[in-house]
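Could you look at this predicted model? Sequence included:
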Amino acid sequence: MILASASSVAWLLGLAAAVAYAVPALAARAIGAVSARRVLTLAWLLHGAQLAWVQLTHPPRFGFAQSLSITVWLALTVYVIERRLYPRLPARWALAGFGSLAIVLALLFPGAPLPATSSPLLGLHSALGLSAYGLFAAAVAHGWLMTRAERQMRQAAPGQDAGVPLLTLERLMFRFIGAGFVLLTLTLVAGLLFGEQLYGPAHVGWRWTHKNVFTLLSWIVFAALLLGHWRLGWRGRRAVRMLDVGAGLLLLGYVGSRFVMEVLLGRAP
């Protein structure tokens, strides 16, 4: 049974984090912004503890839901840091809802144990990929904030506080895209050059799997977006749309392929 495969400690931490995330996601206005941020920080800490506990168990487990959970936690980590740097940054209570959903999925579908014979470099390779996921997720969140801020600017009355300036949000978004693109490139290059050492003799050179195809397509979209922004001045809604397309392809590349293998086909990739 899927439920029995997760440890009781991971379940307790995960359920506590999911409930804590649900509070600001559903009742931020009722409890106030300050209290909601405090509860969100508590949920983020519990979430991090749950992820650490799962990965420190022997053998550690990993799958599509774990990758989603880590991605959301990394995006929230960016938010927690940014709130210190930009106190006027708008609240992202939707991220709390995603955090709660991701944790529940990770508890229901804990993934498969990593083989004890896997290369020590596999963890570094996975960390690069997941860090790229987290940075692109943060970029998507900033793209959403940009779209909302632009709409509010058009509808706002004179003198209304617009929060963080639109240009600042755009600059932060492209910084996250650039950093995520660098990590995604390193992940692809490492998989191409060291696939045999990471995954075994069956993974020599490039393989035209669904995961690799979607990941390569996302890389092309992000490369075109960064080049278009640098050379042609692409920005605003066009940039946000391309970001969403690239992030969607990246999500299909790893999470989508593993979801099909783990849930629909019932076997580990």
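Yep, that arrived.

switch to C-alpha atoms for all contacts and neighbour counts from now on
Will do.

could you list every residue that touches residue 35?
Residue 35 is in contact with residue 28, counting by Cα atoms under 8 Å, 6 or more residues apart in numbering.

give me that answer again for 6 Å
Not one residue lies near residue 35 by Cα atoms under 6 Å, 6 or more residues apart in numbering.

What of residue 179?
Counted by Cα under 6 Å, 6+ apart, residue 179 has zero contacts.

which element is residue 187 on?
Per DSSP states H and E: residue 187 is located in helix 166-199.

C-terminal to that helix, what's the next element?
The first helix or strand that comes after helix 166-199 along the chain, using DSSP H and E, is helix 210-232.

what packs against that next one?
Applying 3 or more Cα pairs under 6 Å, 6 or more residues apart in numbering; DSSP states H and E, one finds that helix 210-232 makes contact with helix 236-251.

got the angle for the helix holding residue 187 vs helix 236-251?
20 degrees (axes from the mean of the first three to the mean of the last three Cα atoms, to 10 degrees).

Quote the end-to-end distance of stretch 204-212.
13 Å (Cα to Cα, to the nearest Å).

Show me what counts as buried in it.
204, 211, 212 (16 or more other Cα atoms under 10 Å).

gap between the nearest residue to the first one once chain neighbours are set aside and residue 114?
Counting by Cα to Cα, 6 or more residues apart in numbering, residue 204 lies nearest to residue 196, which is 5.0 Å off, once chain neighbours are set aside. Between residue 196 and residue 114 the distance, using Cα to Cα, works out to 16 Å.

same check, this time on residue 11
For residue 11, the distance to residue 114 - Cα to Cα - is 19 Å.

Got another one to weigh against that:
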Amino acid sequence: MDILGHSSYGLLPAVLYFFLLLFLSLSSRNKAVSPLSGILVQAFIFVVLLIHGLQLHDSVFTPQGFVFGFAQDLSLIAWVGLAFYWFQSWFLPISSLRWLVILFALACSLLPNLFPGTLISPKAVSDPWFKGHFIVATIAVGLLSLAAIHAMLMSVQDRALHRQLAIAPNGRIAHWLEDLPPLMTMESLLFNLLYVGFALLSLTVFSGLLFSQTLFGKPLVFDHKTIFALISWFLFAGLLLARWRVGLRGRAAVRWVLSAYTALLLAYVGSRFVLEVILQRV
């Protein structure tokens, strides 16, 4: 019996994310959090990631063919973001970001139940080139999505700190901002995301350009998706080059990240959303 195809299984990741947040809420009331509690949370996140990942794989690569849409794209992005957070949280003090990332994953895991996507290609599932391209592209967009969210958090944190210093140097900022890691740690994590995400984005973009016939069964077409993907690649490349040459950081880096990510979002998620929801076309 294939429970992965059942709609009830489609809701299972969201239910588990909800119970994970409930567990975190109950744990946060106890100020003396034990090391065992932290390990249990990490184990819980891993289990939910595993179930969510299996559900996503079987809902996209179906026996009928490759099924996809903007909802599946967002759910995959959230899954990759949480997986990267889970890995980095073993090495960096970023537990305060846990709530935001899990809430995002919970919301996105519900979307495929509302927007089931469309059958794009009956043959793509059996093509290892296409499957590899799709997986790499998904990881790249997921990491860069997490980088964009991270950049927005850094912007809010930076503005709050400057405002607090100007008004009351010895005062306190909002509680949830106080729980964030220092800006230097946040910046280090941001560029870790960008380095890995950009490397995978480069592989995605140029494999698509060079092997379009093999991957998609048609020659390369410079449509809006390709153009926005290239614009995004050049923007991210310029950002990392500026970081290497002149040490770009702070608000300028955040604005650059958000500009590059906007182009990327228009290329991948935006095109599917317009076709499925606004134009109601495959």
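On my side now, so go ahead. Please read all numbers here as calculations on a predicted model, not as lab measurements.

Give me the TM-score for this pair.
Here the superposed chains carry a TM-score of 0.82, computed using TM-score structural alignment, normalised by the length of structure 1; 258 aligned residues with a Cα RMSD of 3.0 Å.

Compare residue 11 and residue 114 of structure 1 (neighbour count), which wins?
residue 11 (19 against 15; other Cα atoms under 10 Å).

What is the equivalent residue in structure 2 for that one?
Using TM-score structural alignment, the equivalent of residue 11 of structure 1 in structure 2 is residue 7.

Just the element for residue 16 of structure 2, please.
Take DSSP H and E as the rule and residue 16 of structure 2 turns out to sit in helix 7-28.

At which residues are the strands of the stretch 51-200 of structure 1 located?
With strands called from DSSP state E, counting those that start in this stretch, the stretch 51-200 of structure 1 shows them at 61-62, 112-113.

Go through those strands and pick out the most buried.
strand 61-62 (a mean of 18; mean count of other Cα atoms under 10 Å).

who's in contact with that strand?
111, 112, 113, 114.

ok, 7 Å please
For strand 61-62 of structure 1, contacts defined as Cα atoms under 7 Å, 6 or more residues apart in numbering pick out 54, 55, 110, 111, 112, 113, 114.

wait, the first one sits on residue 10?
So that's residue 54 of structure 1. Yes - the pair residue 54 of structure 1 / residue 10 is scored as a contact, 6.4 Å apart, by Cα atoms under 7 Å.

The residue nearest to residue 204 of structure 1 reaches residue 207, doesn't it?
No - judged on Cα under 7 Å, residue 196 of structure 1 makes no contact with residue 207 at a distance of 11.6 Å.

Next, the mean deviation of stretch 144-155 of structure 2 compared to structure 1.
Average distance, stretch 144-155 of structure 2 versus aligned residues of structure 1 after superposition (mean Cα distance after the TM-score superposition for structure 1): 2.9 Å.

no, scratch that, I was asking about stretch 224-242 of structure 2
Mean deviation for stretch 224-242 of structure 2: 1.3 Å (mean Cα distance after the TM-score superposition for structure 1).

Tell me if I'm right that residue 258 of structure 2 and residue 150 touch.
No - with contact defined as Cα under 7 Å, residue 258 of structure 2 does not reach residue 150; the gap is 10.0 Å.

Could you measure from the counterpart of residue 69 of structure 2 in structure 1 over to residue 171 of structure 1?
Aligned by TM-score structural alignment, residue 69 of structure 2 pairs with residue 63 of structure 1. For residue 63 of structure 1, the distance to residue 171 of structure 1 (Cα to Cα) stands at 33 Å.

ok, these two, which is more surrounded?
Neighbours per residue, other Cα under 10 Å: of residue 63 of structure 1 and residue 171, the larger number sits with residue 63, 23 against 13.

Skip the chain neighbours and tell me the closest residue to the more buried one.
Counting by Cα to Cα, 6+ apart, the residue nearest residue 63 of structure 1 is residue 111, at 4.1 Å.

neighbours of the equivalent of the one you found over in structure 2, just the number please.
Aligned counterpart of residue 111 of structure 1 in structure 2: residue 117 (TM-score structural alignment). Neighbourhood size, residue 117 of structure 2 [other Cα under 10 Å]: 22.

what does the one 10 residues further on give?
By other Cα under 10 Å, the residues close to residue 127 of structure 2 number 12.

Residue 228 of structure 1 -> structure 2?
By TM-score structural alignment, residue 228 of structure 1 lines up with residue 242.

mind checking how far the residue of structure 1 positioned farthest from its centre is from residue 152 of structure 1?
Residue farthest from the centre of structure 1, counting by Cα atoms, centre = their mean, is residue 158 at 36.5 Å. Using Cα to Cα, residue 158 of structure 1 is found at 11 Å from residue 152 of structure 1.

Kindly report the same for residue 238 of structure 1.
For residue 238 of structure 1, the distance to residue 152 of structure 1 - Cα to Cα - is 18 Å.

again, but for residue 34 of structure 1
23 Å.

more neighbours, the two?
For residue 34 of structure 1 and residue 152, the more surrounded residue by other Cα under 10 Å is residue 152, and the numbers stand at 13 against 10.

if I pick that one, what's in contact with it?
Going by Cα under 7 Å, 6+ apart, the list of residues near residue 152 of structure 1 is empty.

List the buried residues of stretch 12-20 of structure 1.
By neighbour count on 16+ other Cα under 10 Å, the buried set for stretch 12-20 of structure 1 is 13, 14, 15, 16, 17, 18, 19, 20.

Mean distance between it and structure 2 after superposition?
Mean for stretch 12-20 of structure 1 is 2.2 Å (mean Cα distance after the TM-score superposition for structure 1).

which residues touch that stretch?
Outside stretch 12-20 of structure 1, the residues touching it (Cα under 7 Å, 6+ apart) are 39, 40, 43, 46, 47, 50, 99, 100, 103, 104.

Cool, thanks, talk later.
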